[in-house]
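Predicted structure and sequence below. I'll ask about it afterward.
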Amino acid sequence: MPHDCSLPTMSAGVYPFDARGIAKRFRHAAIFGALDALEPGETMRFCNDHDPIPLLRQLAEFFGPRLQMAYVRREPGEIVIDFLVVG
């Protein structure tokens, strides 16, 4: 069953971010801003239609060990990644 990012997240401290509805020219700025707004221990559940490998490298460089990334779903046309702010 496909993941539906439009559904409310049940876990406290997990916030959905559906990049598919954001204009391409604003996506990276919106993602960086959303992650920067998270407190330690909070997670952004990121949904996209493609695997954002260049973005993941940029995030790793910018946030370093403060940000942990884990794929929740990694299938063609459906990518879900949890970004956890650790400190």
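Good, I have the coordinates.

Please count neighbours and contacts with C-alpha atoms only from this point.
Will do.

For this structure, which segments are assigned as helices?
Along the chain, counting by DSSP state H, helices occupy 24-37, 53-63.

can you list the ones you listed in JSON lines and add distance to residue 71 and mean neighbour count?
As requested, the helices of the chain are exported to JSON lines (distance: least, C-alpha to C-alpha, whole Å; neighbours: other C-alpha atoms under 10 Å):
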{"stretch": "helix 24-37", "distance to residue 71": "16", "mean neighbour count": "13"}
{"stretch": "helix 53-63", "distance to residue 71": "11", "mean neighbour count": "12"}
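
Contact partners for the spatially most central residue of the chain?
The chain has residue 46 as the residue nearest its centroid, 2.9 Å off, counting by C-alpha atoms, centre = their mean. Residues near residue 46 by C-alpha atoms under 8 Å, 6 or more residues apart in numbering: 16-19, 79-83.

ok, second structure coming up, stack it against the first:
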Amino acid sequence: MTTAETATKPFIDVRTIPPVERHPKIFGMLNALAEGGSFIIVNDHDPRPLHYQLESRYPGEFTWEYLENGPDVWRVQIGRQQASGCDCCCGSSSGH
């Protein structure tokens, strides 16, 4: 991904948010994402605990890509997966 592409993405700089409000704000943004949409979080430490929480709550629904990996700033792009379009494993009666 180019710098121009990441510059136009929505982002949240959690360094400016009180710690108790960070995850609720991030999960609010996640819940509002359309399929295929993404945003970037900026933090002063590796947000790995958030990644674990995300995978626990929404397994396989979101992507996680480190764009910058410290030591002073971490930037992670989080995206909502697009539906595969296959309804064969989701209760379809099409007979496959």
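That came through fine. No experiment lies behind these values; they were computed from the predicted model shown.

Send over the TM-score of the superposed chains.
The TM-score (TM-score structural alignment, normalised by the length of structure 1) is 0.81; 78 aligned residues with a C-alpha RMSD of 1.7 Å.

The residue nearest to the centre of structure 1 -> structure 2?
Using TM-score structural alignment, the equivalent of residue 46 of structure 1 in structure 2 is residue 41.

picking up where we left off before, want to try CSV for the helices of structure 1, with distance to residue 69 of structure 1 as columns?
Output for the helices of structure 1, formatted as CSV (distance: least, C-alpha to C-alpha, whole Å):
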stretch, distance to residue 69 of structure 1
helix 24-37, 12
helix 53-63, 8
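
quick one: which of these is nearest residue 10 of structure 1?
Smallest distance to residue 10 of structure 1 across these (C-alpha to C-alpha): 18.9 Å, for helix 24-37.

what's the angle from that closest one to helix 53-63?
With axes from the mean of the first three to the mean of the last three C-alpha atoms, to 10 degrees as the basis, helix 24-37 of structure 1 and helix 53-63 are set at 40 degrees to each other.

which residue numbers in structure 2 go with helix 24-37 of structure 1?
Counting by TM-score structural alignment, helix 24-37 of structure 1 falls onto residues 19-32 of structure 2.

in the superposition, what's the average offset of the matching stretch relative to structure 1?
Compared with structure 1 after the fit, stretch 19-32 of structure 2 shows a mean deviation of 0.7 Å (mean C-alpha distance after the TM-score superposition for structure 1).
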